[in-house]
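Engineer: quick one, what's the 3D model for this:
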Amino acid sequence: MAPLEYDVADLGLAAAGVRRVEWAERAMPALRRVRERFAAERPLDGLRVAACMHVTAETANLLRTLAAGGADIALAASNPMSTQDDTAAALVAEYGVEVFARAGMDPATYDRNLAAVLERRPHLLLDDGCDLVNIAHLERPELIEEAFGGCEQTTTGVIRLRRMSAEGALKLPMVAVNDTATKRMFDNRYGTGQSTIDGILRATNAMLAGRTVVVAGFGHCGSGLAERARGMGARVVVTEVDPVKALDAVMQGFTVLPMEQAARVGDVLVTVTGNRDVIRAEHIAALKDGAVLANSGHFDVEIDLAALESLAVEVRREVRPHTDEYVLADGRRVVLLAEGRLVNLGAAEGHPAAVMDMSFSGQALTVAWLARNRGTLEPGVHEVPADIDTEVARLELDALGVGIDALTPGQQDYLNSWRP
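Structural biologist: This next block holds a predicted model:
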């Protein structure tokens, strides 16, 4: 067997990484059961998998599951600030995964690492933001001949894939694992809600009770964040462009304002939309002294960083870990967290392992489904089969020791018939 190729910070961190991975595994019972099944059935034997994901302990447990199923895996980081160097070392030294990721790497290294995993000529692409798929289509179209599908686990990535599909540019069947009911409920709503608050508190040590928190975007992630901020005693203001979501926020008791007005009252402003330039120069110019800006959308484009730089007369880097302070011409200070990147991963550890247990169980089962259906799926964006989502929920309930009712034959007949 050829030696593994990798680019990690320090293999000497592997022992610490193993401890971190094993700690996360304790809270991932459903994925552990999937791994046991994969080890017995080997559904991925002989398949090469390229992944662009956050290099965290939870991701490591997903990749261990895929490896147990027979996959050869190469992993690149999907965010330079989210990589846990000890986890990366453990994946290489202990779990046999080729990893190309270092915490804090520059954009050139990030691009080089994405190219490295694609050099493995993967059969399956596991993406987090559509970067691998984008590069394969625009720069390495010959790879599409060997690849037969993949998964996308972010809202931003699914939006990109749907646009590619609508334009006839998507040449692979890609499964929107982001869009399952279990992921939207647990990962997006509960996971993003809690981990975003965690990142803000670690970076600032701020008190949220009695403060005004502005949440830009009231989708699954934004609604979860708004709920958690309100639960900590904050006054929560929501900004939205979708009338239906804005109405939903109003009916849940949140104040809804245009960003132009929200920027004037917010103490902490968090973007979670999947779009760019949500907080722009005119909004930055209206901020209160000491206002905190954070982003929990996938890419660092939701806050106009160029505008922030241009408006500042002084930048004080790292006034606290993951916290930069920008001083405007009139002396007002604006605090930016995690360089405008994902604050829950840049300033904290991302979602709790219990949340990722369901997301990654669904993703592992979807990868096996793709392998079984190789060559039968048309290019485009596919939904996760409903039975997989149901199975994930059942695995999690079983692991939690929770029992539920089953339909009686009479109830099943009633639901399946229109006759009285």
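Engineer: C-alpha only now, for contacts and for neighbours.
Structural biologist: Will do.
Engineer: in the chain, which helix has the most residues?
Structural biologist: helix 353-372 (DSSP state H).
Engineer: so which residues of the stretch 301-420 of the chain form helices?
Structural biologist: With DSSP state H, counting those that start in this stretch, the ranges of helices along the stretch 301-420 of the chain come out as 305-311, 343-346, 353-372, 386-400, 409-415.
Engineer: and E119, which of those helices is closest to it?
Structural biologist: Of all the helices of the stretch 301-420 of the chain, it is helix 353-372 that lies closest to E119, at 20.3 Å by Cα to Cα.
Engineer: mind listing what's buried in the closest one?
Structural biologist: 353-371 (16 or more other Cα atoms under 10 Å).
Engineer: next one: the longest helix of the chain to chain centre, how far?
Structural biologist: What separates the centre of helix 353-372 from the centre of its chain is 14 Å, taken as Cα atoms, centre = their mean, to the nearest Å.
Engineer: and the angle for it with helix 386-400?
Structural biologist: Angle, helix 353-372 to helix 386-400, by axes from the mean of the first three to the mean of the last three Cα atoms, to 10 degrees: 140 degrees.
Engineer: what packs against helix 353-372?
Structural biologist: When contacts are defined as 3 or more Cα pairs under 8 Å, 6 or more residues apart in numbering; DSSP states H and E, helix 353-372 sits against helix 29-41, helix 57-68, strand 149-152, helix 386-400.
Engineer: highest average neighbour count across these?
Structural biologist: strand 149-152 (a mean of 28; mean count of other Cα atoms under 10 Å).
Engineer: contacts for the very next helix or strand once past that strand?
Structural biologist: Sequence-wise, the next helix or strand downstream of strand 149-152 (DSSP states H and E) is helix 155-166. With contact meaning Cα atoms under 8 Å, 6 or more residues apart in numbering, helix 155-166 is reached by 127-130, 152, 170, 174, 176, 178-179, 274-275, 297-298, 379-381.
Engineer: how does it look with 7 Å?
Structural biologist: D128, G129, C130, E152, L170, A176, N178, G274, H298, G380, V381 (Cα atoms under 7 Å, 6 or more residues apart in numbering).
Engineer: buried residues in it?
Structural biologist: T155, T156, G157, V158, I159, R160, L161, R162, M164, S165.
Engineer: could you also give me the structure for this second sequence? I'd like to compare it with the first:
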Amino acid sequence: MDIGSAKLEWVAQRMEVINTLVKKYEAEQPLKGVKVAVSVHLEAKTGYLALSIAKLGADVTVTGSNPLSTQDEIVAELKKRGLRVNAERTHDVSVYENNLQKTLDFKPNVIVDDGADLTVTAHEKRKEVLENLWGVCEETTSGVKRIKALENFNKLAVPAILVNDAATKHLFDNRYGTGQSVWDSIMRNTNMNIAEKRVVVAGYGWCGKGVAMRAKGLGARVIVTEVDEVKSLEAFMDGFEVMPMKKAAEIGDIFVTVTGNTDVIRAEHFEKMKDGAILTNAGHFDVEVSVSDLKKVATSSREARPNVTEYVVNGKRLYLIGEGRLVNLAAADGHPVEIMDLSFAVQLLSVLKIARDHEKMEAKTYAVPPEIDYEIASTKLKLLGIEIDTLTEKQKKYLNSW
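Structural biologist: Model prediction:
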């Protein structure tokens, strides 16, 4: 069996929203001659997004957005199918960064990004690329933060559509996608029972809510750590314990960071943890669990299982999955295909918007237009065979009156 081909065929059958949109727009070839660079965690669903963009006429090049989330069999299959690909699974960050540079050599008109590495590299190191760049579509929370920072410091040179903030992205991808895929990875890499465990979820944004919800469903006792007062209160109202990490570190069995920040779990926490604690990160960058701190305080380390490293700290064994990188992608297959069908539909339609309207757009961040959310949600409901009510003229008039 050709694994890359089989994986792509599997997702092709299940990404029905993307298929419907491609069928709708393919005849007019709206992206003909447009150079699109796709820099997203490179696995089968991303590969299918890239192929779908190409079907609409675009000249596509593909790279990864994380050194360990790239699946080499998908790279090989995309090359077979005629796409330009600069990516490989690697532990060497310099190899990853070199692939970003090669992708920017393509001088894209549109960047489909996840984490903003390609966007930031263009702005900081390859400014000549900005001359041909019409705009960026950013996939994830961490990337949105970076692009907003560029904007706040007047460094953003092109329009950027914040795909992550679309309702049909964050309400489903961040919550249901992260919630399921994180636990899929933890369970397949540890073969441990989740019920009976104390699970510590650091961060109660949409991703944290999903992780906590699924942990509760698996029977875990869930603790949430937060720095935001409103989210802390929300977590408590949702039925979870809330406490600082310094207290949670002493009692947690499994830790999942989903904050988008750095050093969420660090030396002072490792030293308090009990024997056998499992450490994972579900934020985009490998900075939330401080691996450098862990290596400093550990007296020894070894590979305990594939994707699992054991560190001995104060005579206690701590286990880190996926080197502290995105646990659901560095050590598993990422979000469910039906979830990414929605997210990548937002990306696809956002690329179409930039291609169509970039000359009228300013160098600033943009929300995904509501009509894109409605088109995707409407398409998905039809595919599910679900009918909903519509407003009567009297109801419309009432809602618009004072």
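Engineer: after superposing, tell me the mean distance of the longest helix of structure 1 to structure 2.
Structural biologist: Here helix 353-372 of structure 1, set against structure 2 after superposition, deviates by a mean of 0.7 Å using mean Cα distance after the TM-score superposition for structure 1.
Engineer: quick check: the gap between the alignment partner in structure 1 of K24 of structure 2 and Q363 of structure 1.
Structural biologist: Here K24 of structure 2 is matched to R37 in structure 1, going by TM-score structural alignment. Taking Cα to Cα, to the nearest Å as the measure, R37 of structure 1 falls 14 Å from Q363 of structure 1.
Engineer: also G69 of structure 1?
Structural biologist: According to Cα to Cα, G69 of structure 1 and Q363 of structure 1 sit 13 Å apart.
Engineer: could you report the distance from the aligned residue in structure 1 for E151 of structure 2 to P173 of structure 1?
Structural biologist: With TM-score structural alignment as the criterion, the equivalent of E151 of structure 2 in structure 1 is S165. Remark: distance between S165 of structure 1 and P173 of structure 1 (Cα to Cα) = 10 Å.
Engineer: common neighbours of the two, please.
Structural biologist: By the contact definition Cα under 7 Å, 6+ apart, S165 of structure 1 and P173 are jointly contacted by G380, V381.
Engineer: find the nearest non-adjacent residue to the most centrally placed residue in structure 1, please.
Structural biologist: For structure 1, T154 is the residue whose C-alpha lies nearest the centre (Cα atoms, centre = their mean; 5.4 Å). Here the nearest residue to T154 of structure 1 in space, its sequence neighbours aside, is N178; by Cα to Cα, 6 or more residues apart in numbering that works out to 5.3 Å.
Engineer: list the residues that contact the one you found.
Structural biologist: E152, Q153, T154, T155, R184.
Engineer: for T59 of structure 1, state which of those is nearest.
Structural biologist: Q153 (11.9 Å).
Engineer: the closest one matches what in structure 2?
Structural biologist: In structure 2, the residue paired with Q153 of structure 1 according to TM-score structural alignment is E139.
Engineer: please apply the same query to D72 of structure 1.
Structural biologist: Superposed on structure 2 with TM-score structural alignment, D72 of structure 1 falls opposite D59.
Engineer: would you check how far apart its match and S185 of structure 2 are?
Structural biologist: Using Cα to Cα, D59 of structure 2 is found at 34 Å from S185 of structure 2.
Engineer: kindly report the same for R126 of structure 2.
Structural biologist: Separation of R126 of structure 2 from S185 of structure 2 (Cα to Cα) stands at 36 Å.
Engineer: neighbour count: these two, which is higher?
Structural biologist: S185 (24 against 16; other Cα atoms under 10 Å).
Engineer: V201 is in contact with A212 of structure 2, correct?
Structural biologist: Yes: applying Cα atoms under 7 Å as the test, A212 of structure 2 and V201 come out as touching, 6.5 Å apart.
Engineer: for the stretch 1-150 of structure 1, what spans make up the helices?
Structural biologist: Here the stretch 1-150 of structure 1 has its helices, by DSSP H, counting those that start in this stretch, at 14-26, 29-41, 57-68, 85-93, 107-118, 131-138.
Engineer: quick one: the third one to helix 14-26, angle?
Structural biologist: In this case it means helix 57-68 of structure 1. Computed with the same axes, to 10 degrees, the direction of helix 57-68 of structure 1 lies at 90 degrees from that of helix 14-26.
Engineer: ok, the fourth one next?
Structural biologist: What separates the directions of helix 85-93 of structure 1 and helix 14-26 is an angle of 100 degrees, with the same axes, to 10 degrees.
Engineer: matching residues in structure 2 for helix 85-93 of structure 1?
Structural biologist: The aligned range for helix 85-93 of structure 1 is 72-80, by TM-score structural alignment.
Engineer: chain center to that stretch, what's the gap?
Structural biologist: 21 Å.
Engineer: any idea how far the match of E151 of structure 2 lies from I144 of structure 1?
Structural biologist: From S165 of structure 1 over to I144 of structure 1 the distance is 15 Å, taken as Cα to Cα.
Engineer: which two among the contacts of helix 155-166 of structure 1 are spaced furthest apart?
Structural biologist: Applying Cα to Cα across the contacts of helix 155-166 of structure 1, the maximum distance is between H298 and G380, 21.9 Å.
Engineer: and S185 of structure 2, helix, strand or coil?
Structural biologist: Under DSSP: H, G, I helix; E, B strand; the rest coil, the three-state class of S185 of structure 2 is helix.
Engineer: corresponding residue for it in structure 1?
Structural biologist: Using TM-score structural alignment, the partner of S185 of structure 2 in structure 1 is G199.
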